[in-house]
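J.: Fold the stuff below for me.
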Amino acid sequence: MKRAGCLAAGGLFALVAAASMVFSWGWYSSSPVDKDTTFIVPEGASLTAVANKLEAEGLIASADSFLLRAKILGSRDPIKTGEFPVPAGATASQLLDTFQHGQPQLRFVTVAEGVPSVMVHQALMAQPLLTGDIPVPAEGSVLPDTYDFERGETRAAVLKRMQDAMTRYLAEAWAKRKPGIAVNTPEEAVILASIVEKETGVARERRMVAGLYSNRVKQGMKLQADPTIIYPITQGRPLGRRIRQSEIAAVNGYNTYTMVGLPRGPITNPGRESIAAVLDPAATDALYMVADGTGGHAFATTLDEHNANVEKWFALRRQRGEM
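T.: Prediction:
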């Protein structure tokens, strides 16, 4: 009797062990995935919703089986939102571990220094992996940088990160501003920085250009910045032609040829360096500048000196056949 009992117990143990092996095999064996692919875990999705989605997309054979094994054999850690890589032959165990502990795939969108808000809007709306609609953001509210995003993320969320980055940077930079600068508020700093951004693409000149325009602001002179003529016409896009005399004479809230002081708002989204230049401009007496033919500018403190620099620039342009 004892021997028969031992045999029965042994058989039961073997049966349980075999059943356990079969149960575990279904968790650790290859899935129906026959090629590398990706899987998106939607925002706020439960494990049950993910299992049903996996089954619907043919990545597992049964949602019910996946859930049962996940509850018994898997981790209790929460699943993440985003797009995850799924290699060919991935097991159910690997899928759950990826959703719980893996890193979602990221994409990137870049806003270059001096890109106006209409073009930021255009870039975000043209990104097919983002969702939802957004308005054109306020000019000067976006910090130029490279931003990551996930497939299926909303455009509004990405734009908010861009604007939050500008808010944070501006607050930090304003707190470190030099005394006696020409602007009185962070908002004015962004306006003047947007002019500096559009007036020079030469990094070493930014503080000098900021110093020149700061001098003009302090002395109550017209800034006479060509990009402020163009902004009301194109909203910051390239003009694609020469500025007309009628546009130079136009009276509006931006044209600094017909008004004294800063425009009513920024004319682009300035980068960190242009903002920093306005908050710590070069110590200079310069009031004038003109292109020097090398990509930079010739600076002058008097009108006579400036006129001589202008004549040199015109002579160079005539030599190049541009006039």
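
J.: rest of the way, CA atoms for contacts and neighbours
T.: Noted.

J.: how many other residues sit next to Thr98?
T.: 17 (other Cα atoms under 10 Å).

J.: What are the buried residues along the strand or helix carrying it?
T.: Here Thr98 sits within helix 92-101, counting by DSSP states H and E. Buried residues in helix 92-101, counted by 16 or more other Cα atoms under 10 Å: 92-100.

J.: Tell me which stretches of the protein form helices.
T.: Using DSSP state H, the helices of the chain run over 2-28, 47-56, 63-73, 92-101, 117-125, 155-175, 186-199, 206-218, 226-234, 245-248, 272-279, 303-319.

J.: on that earlier part again, export the buried residues of helix 92-101 to JSON lines and tack on distance to Ala315?
T.: Below are the buried residues of helix 92-101 laid out as JSON lines (distance: Cα to Cα, whole Å):
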{"residue": "Ala92", "distance to Ala315": "74"}
{"residue": "Ser93", "distance to Ala315": "74"}
{"residue": "Gln94", "distance to Ala315": "71"}
{"residue": "Leu95", "distance to Ala315": "69"}
{"residue": "Leu96", "distance to Ala315": "71"}
{"residue": "Asp97", "distance to Ala315": "70"}
{"residue": "Thr98", "distance to Ala315": "66"}
{"residue": "Phe99", "distance to Ala315": "66"}
{"residue": "Gln100", "distance to Ala315": "67"}
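
J.: coming back round to it: now do the helix holding Thr98 against helix 47-56, angle only.
T.: Interaxial angle, helix 92-101 versus helix 47-56 (axes from the mean of the first three to the mean of the last three Cα atoms, to 10 degrees): 130 degrees.

J.: Return the distance of the residue nearest to Pro227 when sequence neighbours are not counted relative to Thr268.
T.: Using Cα to Cα, 6 or more residues apart in numbering and skipping the chain neighbours, the partner closest in space to Pro227 is Lys198 (6.5 Å). Lys198 sits 8 Å away from Thr268, going by Cα to Cα, to the nearest Å.

J.: And Ala17, by the same measure?
T.: Separation of Ala17 from Thr268 (Cα to Cα) stands at 70 Å.

J.: Pick out whichever of the two has more residues nearby.
T.: Thr268 (31 against 12).

J.: how about this one, so we can line them up?
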Amino acid sequence: MKRKKKTGIWIIILLLAVGVAVVFGGTTKTKKNAEVIIEEGSGSREIAKRLKEEGVIESQLAFLVRLKFSEYSGKLQYGTYEVKNGMSMNQLFKMLATEGAKENTINLTVPEGYTAEMIGARLEEKGVCTKKAFLEAASTKEGYDFEWLSDIEEKEGKKYILQGYLYPDTYNIYKTASPKEIITLMLENFEKHYKEIETDQSMDRIVILASVIERETSVPSERVTIAGVIENRIKKDMRLQIDPTALYPLTDGMYDKKKVTYDDLKIDSPYNTYRNKGLPVGPICNPSVDCMKAAANPEKHEYLYYHTKSADSKEHEFFKTYKEHINSQK
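T.: Predicted coordinates:
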């Protein structure tokens, strides 16, 4: 009986040793360079999950166990972090505990496809500045030190000259930040992402087309296909007839109208592609770099029409002829 008890104890010890080895061996160093955004109110588990999703750590459990036994347990903060590949867990804990959001700051999240009008409304809700002040700052190139701003065309009827260039992301900003300071951060972010685009087209055209793609589909795989449809229709001198281009002026950039009527599509605006040929006069939202890439590399095909597969579907069906397009809806 004594031998059996000793054997049982050794098995338990062995299992514990294996468990410790697995946990502590699961994450010893960070795995990649990454910008990681930790939202306000995130606990240790949410932070570990976020780091895992970003590919920074290998094991959430290992991260949490190591954190529990470190001097930084319970001290991690929200904020935006630049994680470097090969950091030790202790270095990562220290950064998350000491380099987070500064005092008197807020996180401003700008989703992909948001407009300047939506951003202004969100800033007003957070008490940073008025929507009006933000839109005034987005209506001019004055006061912003970026050479590429000269490439943005100033056309009659364009609402906000910097619409399309306020890059969607989460920003940690001071509560006292001015609209120009906030916009400068967004323009810097746009500049960084636009370097990924390879094209012979003008930047302004790419951003306008990308903004239409952004509002037209939420399915990533469809972006290049829709870009191709738009280019095909332009080549054939057809109106694009894309609903968001009418909704943008109709809703003053808020896109808060759920049902679109035929009368809505008649709105007299240089943005409305039901009334005007070619692309809108300017961007109808602020697009992601993925939509800009789609605009720069449209899919080659013969489609000229598309519609959603069903009333509650986000996916589209594509057609080469108007007859196919109409028959598919019967």
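
J.: Could you report the TM-score for this superposition?
T.: Superposed pair, TM-score by TM-score structural alignment, normalised by the length of structure 1: 0.58. Supporting alignment: 205 aligned residues with a Cα RMSD of 2.6 Å.

J.: Overlap of the contact sets of Lys198 and Thr268 of structure 1?
T.: Gly114 (Cα atoms under 8 Å, 6 or more residues apart in numbering).

J.: The residue nearest to Pro227 of structure 1 -> structure 2?
T.: Mapped onto structure 2 by TM-score structural alignment, Lys198 of structure 1 lines up with Arg215.

J.: burial count for its match?
T.: 22.

J.: That one is in contact with Gly113, isn't it?
T.: Yes - at 6.0 Å, Arg215 of structure 2 and Gly113 qualify as touching, with contact defined as Cα atoms under 8 Å.

J.: joint contacts of the two?
T.: Residues touching both Arg215 of structure 2 and Gly113 by Cα under 8 Å, 6+ apart: Cys285.

J.: The helices of structure 1 into JSON lines, with extra columns for distance to Tyr257 of structure 1?
T.: As requested, the helices of structure 1 are exported to JSON lines (distance: least, Cα to Cα, whole Å):
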{"stretch": "helix 2-28", "distance to Tyr257 of structure 1": "73"}
{"stretch": "helix 47-56", "distance to Tyr257 of structure 1": "61"}
{"stretch": "helix 63-73", "distance to Tyr257 of structure 1": "69"}
{"stretch": "helix 92-101", "distance to Tyr257 of structure 1": "58"}
{"stretch": "helix 117-125", "distance to Tyr257 of structure 1": "23"}
{"stretch": "helix 155-175", "distance to Tyr257 of structure 1": "28"}
{"stretch": "helix 186-199", "distance to Tyr257 of structure 1": "13"}
{"stretch": "helix 206-218", "distance to Tyr257 of structure 1": "12"}
{"stretch": "helix 226-234", "distance to Tyr257 of structure 1": "8"}
{"stretch": "helix 245-248", "distance to Tyr257 of structure 1": "6"}
{"stretch": "helix 272-279", "distance to Tyr257 of structure 1": "20"}
{"stretch": "helix 303-319", "distance to Tyr257 of structure 1": "16"}
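
J.: Would you mind saying which of the ones you listed lies nearest Gly140 of structure 1?
T.: Proximity to Gly140 of structure 1 (Cα to Cα) singles out helix 186-199 among the helices of structure 1, at 6.5 Å.

J.: Can you give the contact residues for that closest one?
T.: Applying Cα under 8 Å, 6+ apart, the set of residues contacting helix 186-199 of structure 1 is 113-114, 140, 170-171, 174, 183, 206, 209-210, 213, 225, 227-228, 262-263, 265-271, 274-275, 277-279.

J.: Quick one, which of those are buried?
T.: Neighbour counting by 16+ other Cα under 10 Å classes 113-114, 140, 170, 183, 206, 209-210, 213, 225, 227-228, 262-263, 265-271, 274-275, 277-279 among these as buried.

J.: Now do the contacts for the aligned residue in structure 2 for Ala300 of structure 1.
T.: Taking TM-score structural alignment, Ala300 of structure 1 has Phe319 as its aligned residue in structure 2. Residues near Phe319 of structure 2 by Cα under 8 Å, 6+ apart: 303-306, 325.

J.: Pro283 of structure 2 now?
T.: Residues counted as contacts of Pro283 of structure 2 (Cα under 8 Å, 6+ apart) are 163-164, 207-209, 211-212.

J.: Kindly recompute the last result at 7 Å.
T.: 163-164, 207-208, 211 (Cα atoms under 7 Å, 6 or more residues apart in numbering).

J.: Repeat that for Ala21 of structure 2.
T.: Neighbours of Ala21 of structure 2 in contact, by Cα under 7 Å, 6+ apart: none.

J.: let's go with 10 Å and repeat that
T.: Residues near Ala21 of structure 2 by Cα atoms under 10 Å, 6 or more residues apart in numbering: 15, 62.

J.: was I right about Met259 of structure 1 contacting Gly253?
T.: Yes - using Cα atoms under 10 Å, Met259 of structure 1 is in contact with Gly253, at 8.0 Å.

J.: what about His301 of structure 2, neighbour count?
T.: Neighbour tally, His301 of structure 2, other Cα under 10 Å: 11.

J.: Tell me the counterpart of it in structure 1.
T.: In structure 1, His301 of structure 2 lands on Thr284 (TM-score structural alignment).

J.: Nearest spatial neighbour of that match, chain-adjacent residues omitted?
T.: Thr284 of structure 1's closest residue in space is Gly211 (Cα to Cα, 6+ apart), at 6.1 Å.

J.: how far away is the residue in structure 2 that the one you found lines up against from Ser44 of structure 2?
T.: Taking TM-score structural alignment, Gly211 of structure 1 has Gly228 as its aligned residue in structure 2. Counting by Cα to Cα, the separation of Gly228 of structure 2 from Ser44 of structure 2 is 45 Å.

J.: Just want to know which of those two has more residues nearby.
T.: Gly228 (22 against 19).

J.: wait, doesn't that one sit right on Tyr306?
T.: No - in this structure Gly228 of structure 2 lies outside contact range of Tyr306 using Cα under 10 Å: 11.4 Å.

J.: Would you mind measuring from the match of Lys198 of structure 1 to Pro111 of structure 2?
T.: 12 Å.

J.: Now the common contact residues for the two.
T.: With Cα under 10 Å, 6+ apart, Arg215 of structure 2 and Pro111 have common neighbours 286-287.

J.: quick one: what's aligned to Phe13 of structure 1 in structure 2?
T.: So, by TM-score structural alignment, Phe13 of structure 1 is left unmatched.

J.: Leaving out the residues flanking it, which one is nearest to Pro137 of structure 1?
T.: Closest to Pro137 of structure 1 by Cα to Cα, 6+ apart is Ser117, at 5.8 Å.
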